[in-house]
Every structure is written in structure tokens, then in C-alpha cells.
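Participant: Curious how this folds, go ahead:
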Amino acid sequence: MFDVLRVRDFRLVAAADLLSSLGDWLLLVAAPYFVLRLTGSTLATGLTLAAGTVPALLLGPVAGVFADRWDRRRTMLAIDVLRAATVALMLLVHHPGQLWLIYVALIGEAALGQFFGPARRALIPGLVGRGPHLAAANSVAALASGTVRLVGGPAGGALFALAGFGPVVALDAASYLASAVLITAIHHRPEPSSPQRRGGTVLGRFADDLRAGARHLRATRGLPAVFVTASVFFLGNAALTALLVPFTGTVLHAGAGTLGLLFAALGAGYLAGAPLSRAAAARLSDRAVMISSLAGLSAVFAATFNTHDIAWALLLFVLIGPPGVCFLVTVDTYLARRTPDALLGRVGSAYGMLQAAATLAGILGGAALGQQVGIGITADLAALCVALSAVAALLIPRHTTTGSLDAGKPSPLAPPERSAEC
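Facilitator: All right, here's what the predicted structure looks like:
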């Protein structure tokens, strides 16, 4: 899996993403606690958590088009600098009357992130190719995500308790600037394309770009089935997420400290899942990995939310990570291998928008259903929803080799392939 780190430009992108993600997770814990301390309002605190969901729904299509139009390296660089400035606005908040600045900063940070994410995902195949290095690159990204989940939340809470909100904000802004410095060192430059002169209005050309992305999603064999599978999974997963706090409090009879341990256990599972996803990609088809991962996840989810013992819950949260990472990494690789470079931003942004919409619906539905019928029944229905996503994955074609783009062609900057093994 780590052979891909021999590609210098990918190392820079991976390190930049790790730094900025770590800063995000530090703030994810500190911001709600700061707002609660400032206002004493649970509603105001909840709005800090919801602030980051709306931009994904509103800006997804726009971000994808521009990620394909603009130079992706320069886009990432500019977005990091702008995010650092946006986050720094929170340093100006000292009393409840200035609370609106927190929401502006959080929404602005999330909105800018909608442009950074598609650009980063679309840049990766150009750095490592679409062969085995692509699956390895996505596994490394999952490893970094697991690391951030494991240490980011607890570190943010500890830093907030020891030093206050200002240092957490400053550290988040600094992480974006450090990411920008790493991105400036990337050598990769896209091949110059001949300018295309197109008639019509700006909105007309923008609509044409959106339609081109939609046509690719509809016409490429396997992509509609993967989108359906992912949407069903995210719906069930989000419903379970909505139950985490009441499950910890009313079923496990534990407090916030135990919830933090559960998140740490989930992060440990993500760390274990990264090399497993690379090994699975080397030995099984994408379809087989998705079906088996989702089936395993549904079983682990059902067991997790029906246990009343904290020790068993911690163990089961660790077991959530490996199949979850295998599914997410495989989907990322599947989409990239079946999408031409000129459309990668739009496809990645459509996938992100689908994830945001299904997650929002799942959280609202899980919370409402949990209130009406109870945590246990709602958790079982959500686990069943994840099992249905495994059934939906059966619709993915068994053989889609003809749909892959340069699957075995490495990047000119990538080292020669030695083995498909982990």
C-alpha cells in the first residue's frame, strides 16, 4: 500500500490533506463547546454542527464544474488560503452578540471545502495513474482519515480545555496555510488543452457542462448502480449516527467521555481497514468488495446497537471501521477508473452531494423515528437499510473492464509497478 508514497507529488497532496483535516477535527469538537459556553443555548450549539451540511447540497454541482474548468493545483492552493482567512474570523468572537461570525466562518469554510474536495480527488489519478497505485492512494487517504478521527476530536477537546478557543482556531488556520505551502511544491502540471470556443451565454455553457457530467453518470455502465448503492448505505449509516448520543446515554448509561472513546475506537478501526482495503482490491473484484463490505457492516451495526455493555460496544465500534473503509475506498477507485479526467470534478462533486443529501435525510429520519419507536427498533431498521445497500450492489455489473480508463497506465511521475499485493 505504501509504495504509492514513493510518488513525490502524491506525498505532498496526502500530507496537505492530513494537515487540513486534522485542523478541521480540532475545531469540530471545540466550536460547539465554545458556543455552548458563550450562550448556554443547545439550539445555538446544534446550529454549529448543522452549518457545514448546507453548502454541500447547494454548491455541489457548481463546485464540480469549476473543479474541471480550473487548474486543480491552483484551486486547492487558493482555497486553502481563503479557508485560513475564513476560519480566522472566529478569533473576533468574544460575546454572544458576535455569534453570527461563528456561523459565517463555519458555513464559509464548508462552502470553500466543496471546491477543494473535488479538485483534490480529480488530481490524484493524474499523479498516480488509474492502475494499482490508485487503489493504494485511496487506501492511504483512508489511513489518514482514520488517524485524524482517532486523535483529532480528543486533541481538540483537550486543547480547548487547556488553552481556550483562540488557540484551536489559530491552529486550524495554520493547518490550512501549511497545506497551501505543501501544494505549492507540487511539480505536476496538466497537459495544456486547446481552448474551446463555445457559443451561448455563461449560464448556457454552465448548463452544458452540468449535462455532460449527468450524461456520463447515466451512460457509463455500473455508475448508476454504484450511486444507488451508496445512497442507500449513507441513509442507513446517518440514521445510526443520529442515534449515537441517545444510545450512549440511555442504553449504555454513559456520558460524553464514553462517546469520545467510541469515536476513538471507530478511528482505530479505520486505521486497521486501510491496509485491508488495499489487500481486498488486489484480490477481489470491486463488486465483490462492495457486497461483502456492506453485508458485514449491516451485521456489525445490528450487533453494536443491540449491546448494553460498554466493553462490547467499544470492540464492535472497532469492527465497524474495516468494512466501512473497504466500501468507501472501493467506491472512490471505481468512480475514478470509469471517469475521464475532464469530468472527474463533476462526478466527484455529484457523489459528495448525494452523500450529503442522504446523510441529512438519514439523520433527520433516524432522530424522528428514534423518538417515536425507540432506539432499538430504529437501529435495527437502519442496519436493515445497510443490508439493502448490499442487495443493491448486486446490480453492479460483474465485468466492466471496457468502462475503465487507462486502468493499467501509470502516471509518468509514478514509479514502476512491482506487485499488486499489499
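Participant: contacts, neighbours, all on C-alpha from now
Facilitator: Noted.
Participant: where does the closest residue in space to L335 that isn't next to it in sequence sit relative to F233, distance-wise?
Facilitator: Taking C-alpha to C-alpha, 6 or more residues apart in numbering as the measure, L335 lies nearest to L223, with 7.2 Å between them; neighbours along the chain are not counted. L223 sits 15 Å away from F233, going by C-alpha to C-alpha, to the nearest Å.
Participant: what's the spacing between the helix or strand hosting L316 and its chain's center?
Facilitator: Assessed by DSSP states H and E, L316 sits inside helix 310-337. Using C-alpha atoms, centre = their mean, to the nearest Å, the distance from the centre of helix 310-337 to the centre of the chain it belongs to is 12 Å.
Participant: Tell me which other helices or strands it touches.
Facilitator: Helix 310-337 is packed against helix 132-163, helix 256-283, helix 286-304, helix 344-373, with contacts defined by 3 or more C-alpha pairs under 8 Å, 6 or more residues apart in numbering; DSSP states H and E.
Participant: could you give the angle of it to helix 344-373?
Facilitator: Per axes from the mean of the first three to the mean of the last three C-alpha atoms, to 10 degrees, the angle that helix 310-337 makes with helix 344-373 is 150 degrees.
Participant: And helix 310-337, what's buried?
Facilitator: Applying a neighbour-count criterion of 16 or more other C-alpha atoms under 10 Å, the buried positions in helix 310-337 are 310, 313-314, 316-337.
Participant: what's next to the strand or helix carrying N237, contact-wise?
Facilitator: In this assignment (DSSP H and E), N237 forms part of helix 223-242. By C-alpha atoms under 8 Å, 6 or more residues apart in numbering, the residues outside helix 223-242 that reach it are 217-218, 294, 331, 335, 351, 354-355, 358-367, 378-379, 382-386, 388-390, 392-393, 395-396.
Participant: again with stretch 243-254
Facilitator: The set of residues that contact stretch 243-254 without belonging to it, under C-alpha under 8 Å, 6+ apart, is 255, 258-259, 305, 308-310, 366-367, 370, 375, 379.
Participant: Among those residues, which one lies nearest to A420?
Facilitator: Within the set of the contacts of stretch 243-254, F305 lies nearest A420; the separation is 36.9 Å, counting by C-alpha to C-alpha.
Participant: ok so, going back, distance to L5 and mean neighbour count added to the helices and strands packed on helix 310-337, as TSV?
Facilitator: Converted to TSV, those look like this (distance: least, C-alpha to C-alpha, whole Å; neighbours: other C-alpha atoms under 10 Å):
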stretch	distance to L5	mean neighbour count
helix 132-163	8	22
helix 256-283	14	21
helix 286-304	23	21
helix 344-373	22	22
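Participant: before we go on, could you also do this sequence so I can check it against the first one:
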Amino acid sequence: MTSSLLLRQANFRRLLLANFFSGVGDWFNSVAVLSLLLEITGTAMAVGITLALRTLPYLVFGPLGGMLADRFNRKAVMVACDLVRAVIALCFLFVSSADDVWIVYAGTFALVAFSALYNPARISLIPDVVERDQLLSANALEESVFGIVMAAGSLVGGVFAAYWGTDAAFVCNSLSFLLSAALILRISLPPRSSGVRREADKEERKANEPSYRDLFSLIRQTPLVLYTLLMTTLWPIGGGILNVLISVYAYQVFAAGKSGVGLLYGAIGLGFIVGGVAADLLKRRPYHMASCSLAVEGFAHVLTSFAPTIYLAAACYALSTVAGGMGNASLRTLLMRHLDNAYHGRVFALESTISSVLIGLSMLVGGWLLTVFEPRLLGFAAGLLITLCSLILGVLIWQASRTADSAAPAQPD
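Facilitator: Model (predicted):
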């Protein structure tokens, strides 16, 4: 299998492991922060504000992260961001009452700001360490690792926070960034320039470096890329509300507390693991997955709103992320295949910036809407919105893919 071959490649394996360890720590932090907020404030609004602050910094730092990924050493960018995040992660240790909630907001904003600088470099590094015909398998593994991270980080993090306290979870998060930095340092890549030509090459790259204006022009001229980006950026309109509902379902609908939060996030993580495996098995059909999977994800969220128990709700969440994992892997692969590598840092920064800002606003609005509407009604509406948007854009991606395939030679899978 392609996946097993990829895992034998040291550079890609280290990239995955760095993502795994920092991700597990981040989920320890997420479960601890959300649980702490609900305990010291008792309101869903605080959760909505915090979740919004985990995405809104992308508006400023996302585009900057894309430029850094395309212009500078990507390893250096990633290591620097990890070291800074290791320090910031410790600030949550100073939160003890509702008067300290501003520390949660400030620390969350700072962590996300450096994550926004980090992520475009990490994603752009994937085509540099794997072959073109391995891209979908690499992205499928990324989704599976994301699922493992979520399942391990949230489920274990919930138990960890319950027994050893939130402070221990925050310390683990800080240590995870240090471990990630050590792994990234071991990734060996050929230098972009060397010797006496280093400065000349640097100036030449800067002069020929594509701008965001060039990228926008290319997107307008490439329908498949346009529809793919629309799919990845419109989902958060409903997805942000659904993210807020996870903790609210656990605490207020099913009265399951911290263990309920861990259970739901664990189910979501399990779904991403299965979705990544399924995407790898169906790697010869990326257009099929891109066209259908996110609509299935939205419908699964509609079913979640009717779940009578937290266990059935967890099963629906797992189903939604099986489809979501397949969709994410296929959509990212389509962007990598149909855009030149020179644009990768900026296009993934653009995608994450738009989607993160939308999901942040959606979470903020979702926190407010929960003071007016019942959680189940809000979950039904958000799931229906995702389903309808995904169906429409799925048809457009399917049509654009047929045109792209007829205009270009087939690529090996």
C-alpha cells in the first residue's frame, strides 16, 4: 500500500509525528480550557468567544503565514512557532476564577496567531517530501493522524483533566510543542540556495514570487480550484455552530460533563481515522469523494440533533467525520494537483484564513444563538445548511473535474 511506503520515508514520518505530538497537546489544552470555562463562568457565551478567538487571528496572521512559507525556510518557520507556542501554552496556569477569563482569551489568541504562521509551512511541506502520485495517500494519512490526535487528545485529555486537573493538561501541551520542534529539526531537505549564489537566488525568488493578486487571477481562471476553495470555505458557516454545540451537548443536553466532552471528541477523532483510511482506499476517485462526502457529513449532523442519548450522538458525530475526513483529503489533494507548488503556501493560507474567520464568526454567533434557541434546533439548522451547500458545490466540482480531465493528461495514482 502507498500509505505503508510513505510511513517508511523518514521525512514524511517525522512530519506526521510532529503533527501528532503537538496536536495531542493542543487537544489536551482544548478540553481543559472549555471545561474550565464552563466551570468558572457557567455560560455558553464564554465558550463561543473562546472558540471564535481560536480562529479569528487567521484574518491577520494567515496571509502572513502564507508569505513566510513561500519565501523562507519552512522548517525554520515551524520550529520558531513551536518554541513560542511552548511558552504561551503555560499562561493558562494563571486562570483560577471568572476574573481571569481574559487570560484565556489572550492566550488563545496568541496560540492561534502562531498556529496561523505555522500551518501553511507544514501543509506546503507535504508536496516537497512525497511524490505527486502519493499526494492523496499523504493527505489521507494526515486526516487519519488528525483523527488519532483528536481521539487520543480529547478522550485521554478529558480523563486526564478530570483526575489530575487542568494545570497538568496545560503543561503537557507546552511539552508537546517542544517535542514537535525537535522532530521538525530532524527533517532533511535540500536547501533552496547555497554558497555564493545565496543572496542572488534570494533576490531572484523574491522578484519571481507570485503575489496574492496572481493567485486570485489563477483561481478565477480555474473553475475546479475555485469550487474546491468555495467548498472548504463555506462549510464553516454551519461548522462553527456545530463546534460550539459539542460542549453544550455534553454538558447541557446530556448532562455528561467532562467525560461527555471527551466521548464526543473521541468519536469525532475515530471518524477522522476511518475517513482517512477510506480516502486512501478510494484514492483513484478523488472527484467522487470531493463531490459527495461533505454532503453526507452535513446530513449526519442533522441526525445528531435527533439523538436520544449521548452514545447515539457520538455515533452520528463519528459518521459525520468519516465523510469529512474523506472530503478534506480529496479537496486538499485537488488543490495540490491543480496549482503550481509556488502557490501552495499562499493558497493554503488563503483557504485557512477565510475558513477560520468564517468559522470564528459562526461560533461567535452560535454562542449568542444558544441563548435564544434550543441546541437541538440549532444543530438541525446548521447540519441542513452544510448539506445543501455541499450538494450544490459537489455538482459544480464534478462538472469542473470532467473538463479538467479532458484538458490534461491523466496523472498516475
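Participant: Can you report how many residues lie near the residue nearest to L335 of structure 1?
Facilitator: L223 of structure 1 sits with 22 neighbouring residues when counted by other C-alpha atoms under 10 Å.
Participant: Counterpart of it over in structure 2?
Facilitator: Counting by TM-score structural alignment, L223 of structure 1 corresponds to V225 in structure 2.
Participant: Please apply the same query to G113 of structure 1.
Facilitator: For G113 of structure 1, the residue aligned by TM-score structural alignment is S115.
Participant: Mean distance between the one helix or strand V101 of structure 2 maps to and structure 1 after superposition?
Facilitator: Secondary structure here is read from DSSP H and E; on that basis V101 of structure 2 sits in helix 101-129. In the superposition with structure 1, the aligned residues lie an average of 1.6 Å away from helix 101-129 of structure 2, counting by mean C-alpha distance after the TM-score superposition for structure 1.
Participant: quick one: the aligned partner of S401 of structure 2 in structure 1 from L284 of structure 1, how far?
Facilitator: Aligning on TM-score structural alignment places S401 of structure 2 opposite R398 in structure 1. Look at R398 of structure 1 and L284 of structure 1: by C-alpha to C-alpha, they are 11 Å apart.
Participant: thinking again about what came up before, so which other helices or strands are in contact with the helix holding V101 of structure 2?
Facilitator: Short answer (3+ C-alpha pairs under 8 Å, 6+ apart): helix 101-129 of structure 2 packs on helix 10-40, helix 44-53, helix 58-71, helix 74-88, helix 135-150, helix 344-369.
Participant: let's see it at 7 Å
Facilitator: The helices and strands touching helix 101-129 of structure 2, judged by 3 or more C-alpha pairs under 7 Å, 6 or more residues apart in numbering; DSSP states H and E, are helix 44-53, helix 58-71, helix 74-88, helix 344-369.
Participant: by how many degrees do it and helix 74-88 diverge?
Facilitator: Put simply, helix 101-129 of structure 2 runs at 160 degrees to helix 74-88, going by the same axes, to 10 degrees.
Participant: in helix 101-129 of structure 2, what counts as buried?
Facilitator: Along helix 101-129 of structure 2, these residues count as buried under the neighbour rule (16+ other C-alpha under 10 Å): 101, 104-105, 107-127, 129.
Participant: related to what we said a few turns ago, what's the mean deviation for the helix holding L316 of structure 1 versus structure 2?
Facilitator: For helix 310-337 of structure 1, the mean distance from the matching residues in structure 2 following superposition reads 1.6 Å, by mean C-alpha distance after the TM-score superposition for structure 1.
Participant: That helix vs helix 256-283, what angle?
Facilitator: Orientation note: helix 310-337 of structure 1 sits at an angle of 40 degrees relative to helix 256-283 (the same axes, to 10 degrees).
Participant: how many degrees apart are helix 310-337 of structure 1 and helix 286-304 in direction?
Facilitator: Inter-element angle recorded for helix 310-337 of structure 1 and helix 286-304: 160 degrees (by the same axes, to 10 degrees).
Participant: roughly how far apart are the residue nearest the centre of structure 1 and L91 of structure 1?
Facilitator: The structure's structure 1 has its C-alpha centroid closest to G352; by C-alpha atoms, centre = their mean the separation is 7.9 Å. Spatial separation of G352 of structure 1 from L91 of structure 1 under the definition C-alpha to C-alpha is 30 Å.
Participant: Same question for L101 of structure 1.
Facilitator: Distance of L101 of structure 1 to L91 of structure 1, computed by C-alpha to C-alpha: 9 Å.
Participant: Next: G60 of structure 1.
Facilitator: 28 Å.
Participant: Comparing those two, which residue is more hemmed in?
Facilitator: Ranked by neighbour count (other C-alpha under 10 Å), G60 of structure 1 and L91 place G60 first, with 25 against 15.
Participant: To which residue of structure 2 is the more buried one aligned?
Facilitator: Matched to structure 2 by TM-score structural alignment, G60 of structure 1 sits across from G62.
Participant: Its match touches A116, doesn't it?
Facilitator: Yes - under the contact definition of C-alpha atoms under 7 Å, G62 of structure 2 touches A116, with a separation of 5.0 Å.
Participant: For S188 of structure 2, which three-state class applies?
Facilitator: coil (DSSP: H, G, I helix; E, B strand; the rest coil).
Participant: ok, it - contacts?
Facilitator: N11 (C-alpha atoms under 7 Å, 6 or more residues apart in numbering).
Participant: make it 10 Å
Facilitator: Taking C-alpha atoms under 10 Å, 6 or more residues apart in numbering as the criterion, S188 of structure 2 is in contact with 10-11, 14, 75, 129.
Participant: L175 of structure 2 now?
Facilitator: For L175 of structure 2, the contacting residues are 21-22, 25, 83, 85-87, 89-90, taking C-alpha under 10 Å, 6+ apart as the criterion.
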